[in-house]
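**Q** I'd like to go over a predicted model; first the sequence, then the structure.
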Amino acid sequence: MRIHLSSVFVDDQEKALRFYTDILGFVKKTEVPLGEHRWLTLVSPEAPDGTELLLEPDSHPAVGPYKSALVDDGIPATSFAVDDVHAEFGRLRGLGVHFTQEPLETGPVTTAVFDDTCGNLIQIVHSE
């Protein structure tokens, strides 16, 4: 069994697509119109056939309170692996990304958390 798809709820799919591709560097894999929304998935350019990230509309009534509770408590919606948290932190900060947690080393793991501009906190992580 493998993880095929994971989703992150976004308040605006077009804004999310721009942020996740132009800033974070993901690549659009699938775009299928579904009424007022789209089935919109991204992949890492390093793994084009790997796990897909679905930019899922947050229109379900349960999603707003869920997202707000996570952000209020500082809990990331998901986590992305990077080779060097400090380097990625510098790159993203240089692009105007707002971090809620600067790089933090806890033993063999380094993390940082940023706001994805679509209502979520996202963690980047590297472990040795």
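**A** Yes, it's here. Keep in mind it's a predicted model, so treat the numbers as computed, not measured.
**Q** CA atoms for contacts and neighbours, from now on please.
**A** OK.
**Q** What segments of this structure are helices?
**A** Assigned helices in the chain, in chain order: 13-18, 63-72, 85-94 (criterion: DSSP state H).
**Q** Please render the ones you listed as JSON lines that adds mean neighbour count to the earlier fields.
**A** Listed next are the helices of the chain as JSON lines, based on neighbours: other C-alpha atoms under 10 Å:
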{"stretch": "helix 13-18", "mean neighbour count": "17"}
{"stretch": "helix 63-72", "mean neighbour count": "14"}
{"stretch": "helix 85-94", "mean neighbour count": "16"}
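**Q** As a markdown table, those helices with distance to Glu128 would be great.
**A** Below are the helices of the chain laid out as a markdown table (distance: least, C-alpha to C-alpha, whole Å):
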| stretch | distance to Glu128 |
| --- | --- |
| helix 13-18 | 30 |
| helix 63-72 | 27 |
| helix 85-94 | 11 |
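**Q** Quick one: closest of these to Val43.
**A** helix 13-18 (11.6 Å; C-alpha to C-alpha).
**Q** Of all the helices of the chain, which one comes closest to Ile124?
**A** When the helices of the chain are compared (using C-alpha to C-alpha), the closest one is helix 85-94, at 6.6 Å.
**Q** hmm, who's touching the closest one?
**A** With C-alpha atoms under 8 Å, 6 or more residues apart in numbering as the test, helix 85-94 has contacts from Ile23, Leu24, Val82, Phe99, Glu102, Pro103, Thr110, Thr111, Ala112, Ile124, Val125, His126.
**Q** try stretch 40-50
**A** 4, 13, 25-32, 51-56.
**Q** One more to weigh against that first structure:
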Amino acid sequence: MRIYVSSVFVDDQSKALDFYTRLLGFRVKNDVPVGEHRWLTVVSPEDPDGTELLLEPSDHPAVKPYKAALVEDGIPATSFQVDDIDSEYDRLVSLGVSFAREPMDAGPVRMAVLDDTCGNLVQLIQMKGA
């Protein structure tokens, strides 16, 4: 058994697509119209056949309070691994990305938390010693 798709709820699929591709560097895997929304997935360019991230519309009534509670408590909706968090942080800040937490050591990892502009916090992780 493998993880095929994981979701992150986004307030605006087009805005999320721009953020996740242009700024974070993911690539579109699927972009299929489904009613007023899209089946919109992105993948890492380093693993184009790997796990897809579904940019899921936040329309369900339970999603808005769920996302608000996560952000209020500082809990990331998802986490991505990077090779050099300090360089990635500098690159993203230069592109105007807002961070809720700058890079810091946390046990076996260095981590930072960014705002995806679509209602979520996203954690970036670098494994120490990797």
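**A** Sure, I can see it. Not measured: the values here are computed from a predicted model.
**Q** What does the TM-score come to for these two?
**A** Here the TM-score for the pair of chains, by TM-score structural alignment, normalised by the length of the first structure, is 0.98; 128 aligned residues with a C-alpha RMSD of 0.6 Å.
**Q** related to what we said a few turns ago, for ChimeraX, what selects the buried ones among the contacts of stretch 40-50 of the first structure?
**A** Selection of buried members from the contacts of stretch 40-50 of the first structure for ChimeraX, criterion 16 or more other C-alpha atoms under 10 Å:
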select :13,26,27,28,29,51,52,53,54,55,56
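**Q** Strands - which of the contacts of stretch 40-50 of the first structure land there?
**A** Judged by DSSP state E, strands contain the following of the contacts of stretch 40-50 of the first structure: Val27, Lys28, Lys29, Thr30, Glu31, Val32, Glu52, Leu53, Leu54, Leu55, Glu56.
**Q** Val63 of the first structure: which of those is nearest?
**A** Val63 of the first structure lies nearest to Glu56 out of these, by C-alpha to C-alpha, at 10.5 Å.
**Q** What distance do you get for the closest one to Ser6 of the first structure?
**A** Distance, Glu56 of the first structure to Ser6 of the first structure, by C-alpha to C-alpha, to the nearest Å: 10 Å.
**Q** Could you do Lys29 of the first structure as well?
**A** 13 Å.
**Q** Find residues that contact each of the two.
**A** In contact with both Lys29 of the first structure and Ser6: Glu52, using C-alpha under 8 Å, 6+ apart.
**Q** Dump the ones in strands among the contacts of stretch 40-50 of the first structure into TSV; add distance to Trp39 of the first structure as well.
**A** Formatted as TSV, these follow (distance: C-alpha to C-alpha, whole Å):
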residue	distance to Trp39 of the first structure
Val27	14
Lys28	11
Lys29	10
Thr30	7
Glu31	5
Val32	5
Glu52	11
Leu53	11
Leu54	7
Leu55	8
Glu56	7
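**Q** For the aligned residue in the first structure for Arg27 of the second structure, which residues are in contact?
**A** Under the alignment by TM-score structural alignment, Arg27 of the second structure pairs with Val27 in the first structure. Val27 of the first structure is in contact with Thr21, Leu42, Val43, Ser44, Pro45, counting by C-alpha under 8 Å, 6+ apart.
**Q** if I look at the third one, how far off is Ile122 of the first structure?
**A** The one in question is Val43 of the first structure. For Val43 of the first structure, the distance to Ile122 of the first structure equals 16 Å [C-alpha to C-alpha].
**Q** again, but for the last one
**A** Between Pro45 of the first structure and Ile122 of the first structure the distance, using C-alpha to C-alpha, works out to 19 Å.
**Q** ok, the two, which is more surrounded?
**A** The residue with more neighbours, out of Pro45 of the first structure and Ile122, is Ile122; 22 against 13, by other C-alpha atoms under 10 Å.
**Q** Who's the closest spatial neighbour of Leu40 of the first structure, skipping the chain neighbours?
**A** Residue nearest to Leu40 of the first structure in three dimensions, not counting chain neighbours: Glu31, with 4.6 Å by C-alpha to C-alpha, 6 or more residues apart in numbering.
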